[in-house]
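Novice: Just a sequence and a predicted model for now, questions to come.
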Amino acid sequence: MSDTRSSHSPEPDPQDDQQETFISHLIELRERLVKAVAGVLIIFLGLVYWAPEIFNLFARPLMVSLPKGGRMIVTDVTGSFFVPMKVTLLVAFLIALPWVLYQIWKFVAPGLYQHEKRLILPLVSSSYVLFLCGVTFAYFLVFPTVFHFMAHYNAPLGADMSTDIDKYLSFAMTMFLAFGITFEVPVVVIVLVRFGVVELDKLKQVRPYVIVGAFIIAAVVTPPDVLSQLLLAVPLIALYELGLLMARFFLKPEESPEAVGGTTAD
């Protein structure tokens, strides 16, 4: 009797294919992370020689606001070395951020539709520019204003204003992050409206809550003086309004106010 067993090879297991796909994604993610970190390190190594000068530029808003005889101090044995290195690394990261975002883009782009690719690229680019605008706003306007106010506030108390460089780094990074994120508000509003997460009319209705929330956030993040809180809250509100204005141009045709409210003649 002939062998009636099938000679066909076993069908591939879908779970095996999913596992191979998952592993391949992990390998690609690792490669993208390595390239992103390498880009930051290359720029950092190119800047490390000028680390003291970079820190002096970083600390300039405070130094020019200090009263006569005021200076920065070091309370940690290794602070004078590591703090300038940290500042230089952060500068390197900001410079290399387009390269880092490009690596992220190359990883997620294959899973996006064509219309999503056309939308995300300008959004990411504008996010980077707006974040730099927020950092620049904090450095050139907020820092001099706050430090000048605090220096004059300390004068009647007879207290010497001498700040530890590590404490200044923590304060400055908190402010940079707060204002950088604040300047991302228009992008956040556009994304919420464009992808249908929240309707534009709803965002307009919650405007009073946004105004109150802006002052609450400013009170938590900034130093406890009215001036610095206003310097964060007012731009946050203005940028929210800008986001509402620009979001109209990113509505889908069927969601635009003209399409929704328009009527056709009989």
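Specialist: Everything's here; your move.
Novice: Please count neighbours and contacts with C-alpha atoms only from this point.
Specialist: Fine.
Novice: just the strands in the stretch 1-150 of the chain please.
Specialist: Secondary structure of the stretch 1-150 of the chain (DSSP state E, counting those that start in this stretch): strands at 72-73.
Novice: go on, the stretch 151-266 of the chain?
Specialist: Going by DSSP E, counting those that start in this stretch, the stretch 151-266 of the chain shows strands at 163-164.
Novice: Could you report the separation of residue 254 from residue 229?
Specialist: Distance from residue 254 to residue 229, counting by Cα to Cα, to the nearest Å: 40 Å.
Novice: Please report how far the residue positioned nearest the centre of the chain lies from residue 187.
Specialist: Centroid-nearest residue in the chain, with Cα atoms, centre = their mean: residue 181, separated by 5.0 Å. Using Cα to Cα, residue 181 is found at 10 Å from residue 187.
Novice: cool, and residue 12?
Specialist: For residue 12, the distance to residue 187 equals 45 Å [Cα to Cα].
Novice: what do you get for residue 176?
Specialist: The gap separating residue 176 from residue 187 is 18 Å, by Cα to Cα.
Novice: ok, back up a step: go ahead and confirm the residue nearest to the centre of the chain touches residue 134.
Specialist: Yes. Contact criterion Cα atoms under 8 Å: residue 181 and residue 134 qualify, at 7.4 Å.
Novice: Presented hereafter is structure B, for comparison with structure A:
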Amino acid sequence: MAFGINDIDETQAPLLDHLVELRARLVRCVLALLLAFGVCLYFADPILGFLIQPLKGAFADGQGQLIFTKLYEVFFVELKVALFAGFCVSFPFIANQLWAFVAPGLYANEKKAFLPFLLATPLLFISGAALAYYVVMPTAFTWFLGFEGAVGGLEIEALPTANEYLGLVMQFILAFGICFLLPVLLLLLHRAGIVSREQLAGARRYIIVGVIALAAIVTPPDPGSQLILAVPLLLLFEGSLLIMRITERKNKSKETADESGGDQDGAGDDAGDLPAIDAEA
């Protein structure tokens, strides 16, 4: 089938409209990020003080310090802190803009299906980050500081730099927050029909090995933090399988009810036709 010039122009017009809308929403996201970054930069010292608390609690009372070996190091640390905090603060607005761009192209049932995942994503990420901040980091830092002492007649003292400590904290928070999104990923794959509950249950032993390997990679090399990440991930995996089973049972019950309703309607129609046949006879 041949298309004329007018047909091509009509197909290009919606695409250009979508690109213009996408550009406008991306500009809003960037402006929101810059605004949040500026506000967080003003409060960079209190935010950095909050991030320092797990290390401060691991040191003995009145001991411990953060050092910097380059004159500009603390300045860039505060920039990183402000950017990290600014992204966390502006993320709800950024997610809202992305959803507002995608939502018009979805059907009502698709929007309803995606809504639980949108609500669960920030809650699971915050849960993982909170676990890292309040449980994992204090435990890991206490274990690391246990290596202080005298060796060969010399004192070994921990003097972490501000930049290295901030990098370690961000690694903890991002690793635990992202890993806690495992149920969202699995449930989305299941809803899309890419994987089934039977396939995931059959691959349980390989998933356990993969979770342990992932925990060893994304956390520092201490067994405590690895176990603290691996155990919740395995629990979240089993919880995802349970949700899949409940969802499948609900779908089967709904299909059975629909089929039963259809059969009853068909029987009613047949019963209504019988008097007409008898009358003709």
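Specialist: The structure has been received and is ready for your questions. For clarity, every value in this text was computed on a predicted model and none was experimentally measured.
Novice: mind listing what the alignment partner in structure 2 of the residue nearest to the centre of structure 1 touches?
Specialist: Counting by TM-score structural alignment, residue 181 of structure 1 lines up with residue 178 in structure 2. Neighbouring residues of residue 178 of structure 2 by Cα atoms under 8 Å, 6 or more residues apart in numbering: 125, 128.
Novice: Now which residue in structure 2 aligns to residue 197 of structure 1?
Specialist: Matched to structure 2 by TM-score structural alignment, residue 197 of structure 1 sits across from residue 194.
Novice: oh sorry, the question was meant for residue 143 of structure 1
Specialist: Under TM-score structural alignment, residue 143 of structure 1 pairs with residue 137 in structure 2.
Novice: Name the nearest residue to its match, ignoring sequence neighbours.
Specialist: Leaving aside its chain neighbours, residue 137 of structure 2 sits nearest to residue 54 (6.2 Å; criterion: Cα to Cα, 6 or more residues apart in numbering).
Novice: Quick check: the gap between that neighbour and residue 180 of structure 2.
Specialist: From residue 54 of structure 2 over to residue 180 of structure 2 (counting by Cα to Cα), the distance is 21 Å.
Novice: Which part of structure 2 matches the lengthiest helix in structure 1?
Specialist: In structure 1, ranked by residue count with DSSP state H as the criterion, the top helix is helix 14-47. Using TM-score structural alignment, the residues of structure 2 aligned to helix 14-47 of structure 1 are 7-40.
Novice: same question, stretch 231-247 of structure 1
Specialist: Residue span in structure 2 matched to stretch 231-247 of structure 1, by TM-score structural alignment: 228-244.
Novice: What is the mean deviation of that stretch from its aligned residues in structure 1?
Specialist: Taken over the aligned residues, the distance from stretch 228-244 of structure 2 to structure 1 averages 1.1 Å (mean Cα distance after the TM-score superposition for structure 1).
Novice: Just the buried positions in that stretch, please.
Specialist: Buried residues in stretch 228-244 of structure 2, defined by neighbour count with 16 or more other Cα atoms under 10 Å: 228, 229, 230, 232, 233, 234, 236, 237, 238, 240, 241, 244.
Novice: neighbouring contacts of it?
Specialist: Residues outside stretch 228-244 of structure 2 that contact it (Cα under 8 Å, 6+ apart): 136, 176, 179-180, 182-183, 186-187, 190, 197, 200-201, 208, 211-212, 215.
Novice: Narrow these to those that are buried.
Specialist: Buried among the contacts of stretch 228-244 of structure 2 by 16+ other Cα under 10 Å: 136, 176, 179-180, 182-183, 186-187, 190, 197, 200, 208, 211-212, 215.
Novice: Compute the distance between residue 193 of structure 2 and residue 199 of structure 2, please.
Specialist: Distance, residue 193 of structure 2 to residue 199 of structure 2, by Cα to Cα: 11 Å.
Novice: So residue 12 and residue 187 of structure 1 - more neighbours on which side?
Specialist: With neighbours defined as other Cα atoms under 10 Å, residue 12 of structure 1 and residue 187 compare such that residue 187 has more, 22 against 8.
Novice: how long is stretch 102-113 of structure 2 end to end?
Specialist: Stretch 102-113 of structure 2 stretches 14 Å from its first residue to its last (Cα to Cα).
Novice: Where in structure 1 does it fall?
Specialist: Taking TM-score structural alignment, stretch 102-113 of structure 2 hits residues 108-119 over in structure 1.
Novice: contact partners of the matching stretch?
Specialist: The contact list for stretch 108-119 of structure 1, computed with Cα under 8 Å, 6+ apart, is empty.
Novice: Spit out the contact partners of the counterpart of residue 64 of structure 2 in structure 1.
Specialist: Matched by TM-score structural alignment, residue 64 of structure 2 corresponds to residue 70 in structure 1. Counting by Cα under 8 Å, 6+ apart, residue 70 of structure 1 makes contact with 160, 161, 162.
Novice: Verify the stated contact: the first one with residue 154.
Specialist: Yes. Judged on Cα under 8 Å, residue 160 of structure 1 makes contact with residue 154 at a distance of 7.4 Å.
Novice: how about the match of residue 143 of structure 1, what does it touch?
Specialist: So residue 137 of structure 2 contacts 54, 55, 169, 172, 225 (Cα under 8 Å, 6+ apart).
Novice: Mind picking the two most distant members of those?
Specialist: 55 and 225 (14.9 Å; Cα to Cα).
Novice: Please say which of the two ends up with more neighbours.
Specialist: residue 225 (24 against 21).
Novice: separation between that one and residue 172 of structure 2?
Specialist: With distances taken as Cα to Cα, residue 225 of structure 2 is found 9 Å from residue 172 of structure 2.
Novice: Now for these two: what residues contact both?
Specialist: When contacts are counted by Cα under 8 Å, 6+ apart, residue 225 of structure 2 and residue 172 are jointly contacted by 137, 219.
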